[in-house]
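1. Sequence and predicted structure below; questions after.
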Amino acid sequence: AAIKIGGIGLFGIAAIWSSGFQFSAATSDTQSYGVTGFIASVAFAILAFKGFTTITNSGSEITEPNRNVGRAIVISIAICVAVYLLVAFGVGSSLTIDEIVAARDYSLAEAAEPALGQTGFFLTVILAAVATASGVLASVFAVSRMLAMLTDMKMIPHRHFGMSGPIQRHTLVYTVVIASTLAVFFDLGRIASLGAFFYLVMDMAVHWGVFRYRREEIGASGFVLLLALAFDSVVLVAFTMMKLRSDPLIVLYALGGITAVFIFERIYLSRWLAPQEVAHDH
């Protein structure tokens, strides 16, 4: 992790250096993107910071979690802000919007190439690959751990399909299979868009659930929860509007997936909760 963070930070500094430490944008014409485009881009920014959920999913493995989970989240967000700002300033001051779009996943390497040469370009690509792989591994294990927890709580169904070992090993296999399937049918841009839709809706559902059922129990601020819901709603609407213009199919895919999850969970949980409600009435 230290090598990944330090390496990306150094290449970000190199990109800023190659631009002559000019923190102004290389593209002067930004009117065409508008306020809606800026707000929609926040959806990807929110998704970029979702990594701290890996910490909460690993809370049982952290020493003194009641104190250290919050600290770890704050530290991780602070590090992400510093690294993302370095990369954003480095790439934005060296490349125009059109060049960034053309370079796509190699934009940092393109921005650092004038300062580091072709060798630096390849090193940046290798570093990005390592960072992506480590991020994917961390997310896969975090998601599988969360799915195992939900399975133990009987919140989602589970089938062994002949596999041995603990449930988390099974959910790890399911997670990898689903992720691989998405990688086959969608490019990284579409996967990120799907992730943004799902994450924003999930975030809003969690905020509403805490506000309605748990805010007094855990001492959460109702104002903060409603404010978060409002911000998420604005970002979701703006992001949906942008995608309807550029890639309407991905909006339909996201809507279909989210609807399917809600319907499935509604049916499954109603079957599980009904016997408990009957027993409670008696």
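-> The structure has been received and is ready for your questions.
2. contacts, neighbours, all on C-alpha from now
-> OK.
3. Quickly note the distance from L188 to D105.
-> L188 sits 9 Å away from D105, taking C-alpha to C-alpha, to the nearest Å as the criterion.
4. Those two: which has the busier surroundings?
-> Neighbours were counted for L188 and for D105 using other C-alpha atoms under 10 Å; D105 has more, 15 against 11.
5. if I look at that one, how far off is V130?
-> Counting by C-alpha to C-alpha, the gap between D105 and V130 amounts to 13 Å.
6. so where do the helices sit in the stretch 1-150 of the chain?
-> 2-18, 34-48, 53-57, 65-94, 97-103, 107-152 (DSSP state H, counting those that start in this stretch).
7. Next, format the ones you listed as a markdown table and append distance to A25.
-> Shown next, in a markdown table, are the helices of the stretch 1-150 of the chain (distance: least, C-alpha to C-alpha, whole Å):
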| stretch | distance to A25 |
| --- | --- |
| helix 2-18 | 11 |
| helix 34-48 | 15 |
| helix 53-57 | 32 |
| helix 65-94 | 5 |
| helix 97-103 | 9 |
| helix 107-152 | 13 |
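8. and V278, which of the ones you listed is closest to it?
-> With C-alpha to C-alpha as the criterion, V278 lies closest to helix 107-152 of those, at 22.3 Å.
9. now the residue nearest to G222 when sequence neighbours are not counted, what's its secondary structure?
-> Distances taken as C-alpha to C-alpha, 6 or more residues apart in numbering place F211 nearest to G222, at 6.1 Å, with adjacent residues excluded. Secondary structure of F211, reduced to three states by DSSP: H, G, I helix; E, B strand; the rest coil: helix.
10. Comparison target, given below:
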Amino acid sequence: MTDKKEEKEQIGLKDAVSIGIGGMVGGGIFAVLGLSVELAKGGVPISFLVAGCIALMTAYSYAKLSVAYPDEGGTVRFIYEGFGYSVLSGGLNNMLWVSYIIMLSLYSSAFGAYASGMFDITGDHIVDKHIFISAIILFSTFINYYSIKVVGEVESFAVIIKLIILLAFVAAGFWGITENPNFIQLSPENWESPVQLIAGGMVIFVAYEGFELIANSAPDIKHPMKNTPKAYYYSVIFVILLYIAIAVVTVGSLDFADIGKAQDYALAEAAKPKFGQIGFTIISIAAMISTFSAINATLLGGSRTNYEVALYHELPEEFTKQLWGKPLGLLIISIFTLVIANTIDLESISTSGSAGFLVIFGIVNFIAFKKRKTIFANKSITIIGFICCILAFIILTIQQIQENATGIIIAFSIFGTCFLGEWLYKKHLKKKIDHQ
């Protein structure tokens, strides 16, 4: 009886792939599509391809590490396996925790943009997007405290709805797209420089980061040696193709100037030429459902991450305490998200998030390279993945310093604070132990 029960509770390949797709096709594509077009112009499909290739190489490292070290901590566990209990591992795990907050801010900002855009079509410009941003963060926090089961149900519903709508958008968008006068925008003469295309891909890299959620589910995946790698590869490849298709339809349907005007809700605006106002409304609703589910799932994942990091004494022990039956870290994350989402612009948030995950993913690739004999990983793929992440981070930094220094300043401030805070906390713990 026990064996059958455990068999039923395991996650199959289909469910594991859904976790990866659901994590990636969350709020990212709705939030950063307009920004990516602004940076790469007609070459935006190339930008998504470049970012996707880096994500795919990193997914290889994650797959190998997930099979060798299946743990609910996912990335947290991999970092400890690579560097042990140290200031370096603590600082990196703190960066991961803060990156969750950045992602929450991105999703919340996107929700606010699409929600306020819905009011604009009625001629009511009074409702500010920050009202929606704050409301959705508070509401999602309430749901997480109320019931984890509800969070799971919201996520399951949202994954189905957003994929149906996005696939319908792509299918309808390709129908007769070559006859649209804006289709010429996709020609190479309308692409930005290669460096700008790469930079554009790195700014929007946050749209791919969600595949790492598979690592947190690795202990429960049925036939892990076979299904865990497949879950990573299938989900990442599917999303790469989906994003490229969305980028082609958007640029081929809508003038650059119109995309720029509606940068924060570009995907909804791109539905207008084919479907009119109804299309705008449907995509806006899909974006709101999608970002809402992403906020719920990320709040849950972020609170669990800081709880686990605190158990290893990398964060203050207050993060392990409970409030209304849930980790106190959930409330702390929500407060930080409220502040960031309401004070920092979307591009800076996206840049900070992409920079953070490029560093984290670069480190994971390095750990896979370092542990390659133990985890039976290919030396070339892991080291190329590491080099690509670091080069992409450098290109992103240089490009953003020239055009949007705020995002890079925020990113480096976060890096410095995470490591300085960890060093001071470790020093405090040592003194505390010495006095006992």
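-> That came through, no problem. This one's a predicted model, so the numbers in the text were calculated from it and none came from an experiment.
11. How close are the two chains, by TM-score?
-> Comparing the two superposed chains by TM-score structural alignment, normalised by the length of the first structure, the resulting TM-score equals 0.83, with 273 aligned residues with a C-alpha RMSD of 2.9 Å.
12. Just put the helices of the stretch 1-150 of the first structure in a markdown table and tack on mean neighbour count and distance to F264 of the first structure.
-> Compiled in a markdown table, those are given as follows (neighbours: other C-alpha atoms under 10 Å; distance: least, C-alpha to C-alpha, whole Å):
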| stretch | mean neighbour count | distance to F264 of the first structure |
| --- | --- | --- |
| helix 2-18 | 19 | 39 |
| helix 34-48 | 16 | 25 |
| helix 53-57 | 18 | 24 |
| helix 65-94 | 17 | 32 |
| helix 97-103 | 14 | 38 |
| helix 107-152 | 18 | 15 |
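13. To W272 of the first structure, which of the ones you listed lies closest?
-> The stretch from the helices of the stretch 1-150 of the first structure with the least distance to W272 of the first structure (C-alpha to C-alpha) is helix 107-152; that distance is 12.7 Å.
14. That closest one corresponds to what range in the second structure?
-> With TM-score structural alignment applied, helix 107-152 of the first structure matches the range 266-311 in the second structure.
15. How about stretch 244-256 of the first structure?
-> So in the second structure, the equivalent range for stretch 244-256 of the first structure is 401-413, judged by TM-score structural alignment.
16. Quick check: buried residues in that stretch?
-> Buried residues in stretch 401-413 of the second structure, counted by 16 or more other C-alpha atoms under 10 Å: A405, T406, G407, I408, I409, I410, A411.
17. Repeat that for stretch 374-394 of the second structure.
-> By neighbour count, with 16+ other C-alpha under 10 Å as the criterion, the buried positions of stretch 374-394 of the second structure are 375, 377, 381-390, 392-394.
18. Ignoring the adjacent residues along the chain, who's closest to S94 of the first structure?
-> Computed as C-alpha to C-alpha, 6+ apart, the closest residue to S94 of the first structure that is not its neighbour in sequence is S19, at 5.2 Å.
19. wait, what's in contact with the corresponding residue of the second structure for the one you found?
-> Aligned counterpart of S19 of the first structure in the second structure: I177 (TM-score structural alignment). When the contact criterion is C-alpha atoms under 8 Å, 6 or more residues apart in numbering, the partners of I177 of the second structure are F183, V249, G252, S253.
20. again, only using 10 Å
-> For I177 of the second structure, the contacting residues are F183, V248, V249, G252, S253, K274, taking C-alpha atoms under 10 Å, 6 or more residues apart in numbering as the criterion.
21. I'd guessed the fifth one sits against F169; true?
-> Just to be clear, that refers to S253 of the second structure. No. Here S253 of the second structure does not reach F169: they are 11.5 Å apart, not a contact under C-alpha atoms under 10 Å.
22. how about the helices of the stretch 1-150 of the second structure, start to end?
-> Ranges of helices within the stretch 1-150 of the second structure are 2-9, 13-24, 28-40, 44-68, 75-83, 87-120, 129-146, 148-174, based on DSSP H, counting those that start in this stretch.
23. Do I have it right that G257 of the first structure meets L194?
-> Yes. With contact defined as C-alpha under 10 Å, G257 of the first structure reaches L194; the gap is 9.2 Å.
24. Among these two, which residue is more densely surrounded?
-> L194 (20 against 14).
25. Give the aligned equivalent of the more buried one in the second structure.
-> With TM-score structural alignment as the matching criterion, the partner of L194 of the first structure in the second structure is S352.
26. same thing with V235 of the first structure?
-> With the correspondence set by TM-score structural alignment, V235 of the first structure lines up against A392 in the second structure.
27. Now do the contacts for its match.
-> A392 of the second structure is in contact with 50-51, 54, 195, 198-199, 201-203, 205, 354-355, 358-359, 362, 386, 398, counting by C-alpha under 10 Å, 6+ apart.
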